[in-house]
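> kindly return the folded structure for what I paste below:
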Amino acid sequence: MPSEESEVVVVGAGQAGVAMSEHLGAHGIPHVVLERHRIAERWRSERWDSLVANGPAWHDRFPGLEFPDTAPDAFASKEEVADYFVAYAEKIDAPIRCGVEVTSVRRHTHRPGFRVETSDGTIDARFVVAATGPFQRPVIPPVVPDGAVPVQIHSSGYRNPEQLPEGAVLVVGAGSSGVQIADELCRSGRRVFLSVGPHDRPPREYRGRDFCWWLGVLGLWDLETPPQGAEHVTIAVSGARGGHTVDFRALAADGIELVGMTRSYEDGVLRFAPDLAANIALGDGKYLALLRAADAYVERNGLAFPEEPEAHVLGPDPDCVTDPRLELDLAAAGVTSIVWATGFATDYSWLEVDAFGENGRPDQRRGVSREPGVYFLGLPWLSRRGSSFIWGVWHDARYVADHITIQRGYLAHGTTDRPGLTPASGNN
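Predicted coordinates for the structure are as follows:
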């Protein structure tokens, strides 16, 4: 296979890889972006058919391009999002190579840089940016054995209600994916059980502004570390059907039976934790706290926003919350499918460098890893709360590109008159 050189190799051409390419290009840094599938492939083939972005089009985009066919306050479909990144890559003339899988990255011995092995040959690079994001390997907890129900799938494999066999469905996970899938299944006429864990549920809109706007003006997108114990708490928000606040009481009123966290399985019976009411109350508390913060902001700044006192009224808990089901006989309930909306794990098995902590997670600060020359991009809380969102990854990429530029300056200093030093271009 052929061998070549590139100063920077960016792995992944989703939102993180495209953003990284824009900033590297703006600095004039030679680079290549390698993508094993198509640009923004996960938006196309690993999401359900009816998915739309969870943020409005004015917010969930890069600064340099608006969505061409989506109103600013509307929510782009998954195909529109994927097309957006293809168009953006074309706009910035990003050097993206699709259909190229990176199989390993190793540091050179006795010389700078890295050897990047791919399905299309070898590349020697001075810097490597892992822009594969957080949604790499679907996680299904080993709770229900294979064959216990006809179908068990991860939310990344769910497409539409017709895909599943007739019968009731248990959806495990109450973040954005879980609640939207459960709602769609219920509206299709299915009996649905929704297993609810700890979550954050902001208002979709309050006093005439989307929650994305409120998080911005309140400085909450810029939080640098998650609240204690909230590192993995999911956000229940939806842009479906024009956008609406996720309300578990409303879901119950529509016919979805809420249960606590899925705990164990034995002899055809699932058992749930007795934590449903506490989880609902936790989400309610965060919802109300944001409303109060928004009200204070309006008053402090003398804004003439419409009042919305009814948003503070939650209503009574449904019976399934006050008297929760703790066991479910799957066969007796007619459950034929389980959809696991239980998130993803990262997979950096190809990145064979000393850039990870004892827990296997990237050891980095604002994307700069402890392994000089290796960077991460697109991960939750990389630098702030918004890091894994479309707009947030663009700003993180700018910081990483700036850091690479600074390092290039150090590496270039004096290389023309000092034998044995290689140029910053990465040529070896």
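> okay, CA-based contacts and neighbour counts for the rest of this
Will do.
> could you list the buried residues of stretch 29-48?
By 16 or more other CA atoms under 10 Å, the buried positions in stretch 29-48 come out as 29-36, 38-44, 47-48.
> likewise stretch 92-104?
Result for stretch 92-104 [16+ other CA under 10 Å]: buried residues I92, A94, P95, I96, R97, V100, E101, V102, S104.
> possible to save the residues you listed as a markdown table with secondary structure and distance to L421?
What follows is those, written out as a markdown table (DSSP: H, G, I helix; E, B strand; the rest coil; distance: CA to CA, whole Å):
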| residue | secondary structure | distance to L421 |
| --- | --- | --- |
| I92 | coil | 33 |
| A94 | coil | 30 |
| P95 | coil | 28 |
| I96 | strand | 30 |
| R97 | strand | 31 |
| V100 | coil | 31 |
| E101 | coil | 31 |
| V102 | strand | 28 |
| S104 | strand | 26 |
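> any chance of the residues you listed in TSV, plus distance to S264?
TSV is the format used below for the buried residues of stretch 92-104 (distance: CA to CA, whole Å):
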residue	distance to S264
I92	50
A94	48
P95	48
I96	45
R97	45
V100	41
E101	38
V102	38
S104	38
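> what's the burial count for P150?
Other residues near P150 come to 12 when the count uses other CA atoms under 10 Å.
> can you list contacts of the helix or strand in which W43 is found?
Following DSSP states H and E, one finds W43 within helix 41-45. Identification of contacts with helix 41-45 by CA atoms under 8 Å, 6 or more residues apart in numbering yields G14, K78, E79, V81, A82.
> go on, stretch 130-145?
With contact meaning CA under 8 Å, 6+ apart, stretch 130-145 is reached by 10-14, 16-17, 154, 156, 263-265, 340, 342-347, 374-380, 388.
> quick one: buried ones out of the residues you listed?
Among the contacts of stretch 130-145, those classed as buried by 16+ other CA under 10 Å are 10-14, 16-17, 154, 156, 263, 265, 340, 342-343, 346, 374-380, 388.
> just the ones of the residues you listed in strands?
V10, V11, H154, R263, Y265, W340, V374, Y375, F376 (DSSP state E).
> a markdown table for these, including distance to G283?
Output for those, formatted as a markdown table (distance: CA to CA, whole Å):
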| residue | distance to G283 |
| --- | --- |
| V10 | 38 |
| V11 | 36 |
| H154 | 24 |
| R263 | 20 |
| Y265 | 27 |
| W340 | 20 |
| V374 | 37 |
| Y375 | 34 |
| F376 | 31 |
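> if we only consider those, which is nearest to E299?
Closest approach between these and E299, by CA to CA: F376, at 40.4 Å.
> and the gap between that closest one and L220?
Per CA to CA, to the nearest Å, F376 is found 23 Å from L220.
> I'd like the structure of this one too, to check against the first:
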Amino acid sequence: MTDLNQPDLARINAMPTPGSSIDTLVVGAGQAGVAISEHLSSLGVPHLVLEKNRIAEAWRTGRWDSLVANGPAWHDRFPGLAFDDIDADAFAPKERVAAYFEAYAQKFNAPIRTGVDVRKVTRNAERSGFTVETSEGVIQANRVVVATGPFQRPVIPALAPTDERFTQIHSAQYYNPQQLPEGAVLVVGAGSSGVQIADELQRAGKKVYLSVGPHDRPPRAYRNRDFCWWLGVLGEWDAEIAQPGKEHVTIAVSGARGGHTVDFRRLAQQGMTLVGLTKTFNDGVVTFQQDLLENLKNGDKNYLALLDAADAYIARNGLDLPHEPEARSMLPDPQCVTQPILELDLVAAGVTSIIWATGYAVDFSWLQVDTFDAQGKPQHQRGVSREPGVYFLGLPWLSRRGSSFIWGVWHDAKHVAGHIATQRSYLAYQDAAQRQDA
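From the prediction side, this is the model:
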């Protein structure tokens, strides 16, 4: 397979280069960039994809060493290519996911240039299109597709202590337990990243405190079907509007060690100390909200609601799937839940490291066009920006719940590419009409 991170000369020479003009410029060559490139290619839209690092770089260096996809291989992929070396129900390692996107791009000879940083995009005055400033020169583009995804800038909350006694990193900088100093660890955030990192550290022999906030906690699988399948047949992936208050609730799910349901009580049973939402830091002492039990109970409600919906679907459709009554059994609340720690002296507790699994923010400072609201949020309709000629892909809830996931971004990209092709057809008519008039 050709290495798309170091393309062959024939492909480079056939590709638009900085300093020239292009119909559509795509910024980013992760899953969103590869998806839109496929659809633009099939529609005959001339385009160029610029990536400042390597294809799918976030899967390589922006994740910990043992990470696997959170969805099974049959689900976490594009329609046009299956994983040929992984069982359909297994969870692909992160390097294999990155290689998958390379192979997918190679399949249709995607016009991707790596190692090129897009630094500024502005709309042209008194003429169509955009001026795009890159690390290798200026490009003129009729349209710009922003495919940089939602994980652009790791966020560490302002309440983080400025205390050199503790090693503090974001989950994006965590790779393995060996990089941390001796001592206990406080992991702040119990979504998929936080809970998997905390579990890995505890299994490596670390004393771990896990700060648990509000979360959804779906079963990994139920009645012989993965939760990805259940969300699909129940229409949850295609839900177009988030439930009020659920827009940013984290999901605790894991494909690690063959996949398992995240059970916070079981984590406590194996030696982890659960605490509530992190509240304050003051001279080495951290305080927690008194909400741990409430957060766990709400996670249980989410879990049980999916089981109920699955049971109803099975009955309604007469499916022959095995009963699983044990899935509704709950472990008793551990002592750290019934008698929660509300204040912890980190030094006295032996804590030497804090890992902030507190999510990411987008960074569109380079995109200097009129498409953002007062809070800096992109204004768009299914990825079609209010600024004509600018498009977004890969953002959460772009068109549906699944928009930021691998299969979801592929379908969103199809819609965006279709919109671009339609606009090109109108302009083609205008050009033809002008020639006829002349």
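> mean deviation of the helix holding W43 of structure 1 from structure 2?
Comparing helix 41-45 of structure 1 with its match in structure 2 after superposition yields a mean distance of 0.4 Å (mean CA distance after the TM-score superposition for structure 1).
> please enumerate the helices of the stretch 101-250 of structure 1.
Using DSSP state H, counting those that start in this stretch, the helices of the stretch 101-250 of structure 1 run over residues 176-187, 211-217, 248-253.
> mind listing the strands for the stretch 51-200 of structure 1?
96-98, 102-107, 114-118, 121-130, 137-138, 151-154, 168-172, 192-195, 199-200 (DSSP state E, counting those that start in this stretch).
> against structure 2, where does the third one fall?
Read that as strand 114-118 of structure 1. Aligned by TM-score structural alignment, strand 114-118 of structure 1 falls on residues 130-134 of structure 2.
> and if you look at the last one?
Residues 215-216 of structure 2 are where strand 199-200 of structure 1 lands when matched by TM-score structural alignment.
> hmm, back to that, out of the strands of the stretch 51-200 of structure 1, the one nearest V52 of structure 1 is which?
Closest approach to V52 of structure 1 among these is made by strand 151-154 (18.2 Å; CA to CA).
> what stretch of structure 2 does the closest one fall on?
Under TM-score structural alignment, the match for strand 151-154 of structure 1 in structure 2 covers residues 167-170.
> what do you get for stretch 304-317 of structure 1?
Taken onto structure 2 by TM-score structural alignment, stretch 304-317 of structure 1 occupies residues 320-333 there.
> cool, stretch 23-34 of structure 1 as well?
Taking TM-score structural alignment, stretch 23-34 of structure 1 hits residues 39-50 over in structure 2.
> map W397 of structure 2 onto structure 1.
Per TM-score structural alignment, W397 of structure 2 is aligned with W381.
> list the contacts of the match of strand 114-118 of structure 1.
For stretch 130-134 of structure 2, contacts defined as CA under 8 Å, 6+ apart pick out 18, 116-124, 138-144.
> now with 6 Å, please.
Applying CA atoms under 6 Å, 6 or more residues apart in numbering, the contact partners of stretch 130-134 of structure 2 are D117, V118, R119, K120, V121, T122, R123, N124, V138, I139, Q140, A141.
> mean shift of that stretch relative to structure 1?
With mean CA distance after the TM-score superposition for structure 1, stretch 130-134 of structure 2 averages 0.6 Å from its match.
> ok, now stretch 297-304 of structure 2?
Here the mean offset of stretch 297-304 of structure 2 against structure 1 after fitting is 0.5 Å, by mean CA distance after the TM-score superposition for structure 1.
> which residues in structure 1 does that stretch align to?
Using TM-score structural alignment, stretch 297-304 of structure 2 pairs with 281-288 in structure 1.
> got the buried residues for that stretch?
Buried residues in stretch 281-288 of structure 1, counted by 16+ other CA under 10 Å: L282, G283, D284, K286, Y287, L288.
> with stretch 134-147 of structure 1 instead?
For stretch 134-147 of structure 1, burial by neighbour count (16+ other CA under 10 Å) applies to P134, F135, P138, V139, I140, V144.
> next: stretch 210-230 of structure 2.
Buried, per 16+ other CA under 10 Å, within stretch 210-230 of structure 2: 210-223, 226-230.
> which residues sit against it?
Residues outside stretch 210-230 of structure 2 that contact it (CA under 6 Å, 6+ apart) are 187-190, 249-252, 260-261, 274-277, 295, 299, 302-303, 321-322, 324.
> just the buried residues of those.
By 16+ other CA under 10 Å, these give 187-190, 250-252, 261, 274-277, 295, 299, 302-303 as buried.
> and for D354 of structure 1, the neighbour number?
Neighbours around D354 of structure 1, by other CA under 10 Å: 15.
> got the contact list for the counterpart of it in structure 2?
Alignment note (TM-score structural alignment): D354 of structure 1 maps to D370 of structure 2. Neighbour list for D370 of structure 2: E387 [criterion: CA under 6 Å, 6+ apart].
> tell me if D370 of structure 2 really is in a helix.
No. Counting by DSSP: H, G, I helix; E, B strand; the rest coil, D370 of structure 2 is not part of a helix but coil.
> any idea how far the helix holding W43 of structure 1 is from the middle of the chain?
With CA atoms, centre = their mean, to the nearest Å as the basis, helix 41-45 of structure 1 stands 13 Å off its chain's centre.
> and stretch 200-217 of structure 2, by the same measure?
Chain-centre distance of stretch 200-217 of structure 2: 20 Å, with CA atoms, centre = their mean.
> for that stretch, measure first residue to last.
End-to-end span of stretch 200-217 of structure 2 (CA to CA): 19 Å.
> type out the PyMOL command that picks the buried ones from the contacts of helix 41-45 of structure 1.
Here is the PyMOL command that selects the buried residues among the contacts of helix 41-45 of structure 1 (16+ other CA under 10 Å):
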select buried, resi 14+78+79+81+82
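> including distance to D417 of structure 1, could the contacts of helix 41-45 of structure 1 go into TSV?
Listed next are the contacts of helix 41-45 of structure 1 as TSV, based on distance: CA to CA, whole Å:
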residue	distance to D417 of structure 1
G14	41
K78	53
E79	53
V81	49
A82	48
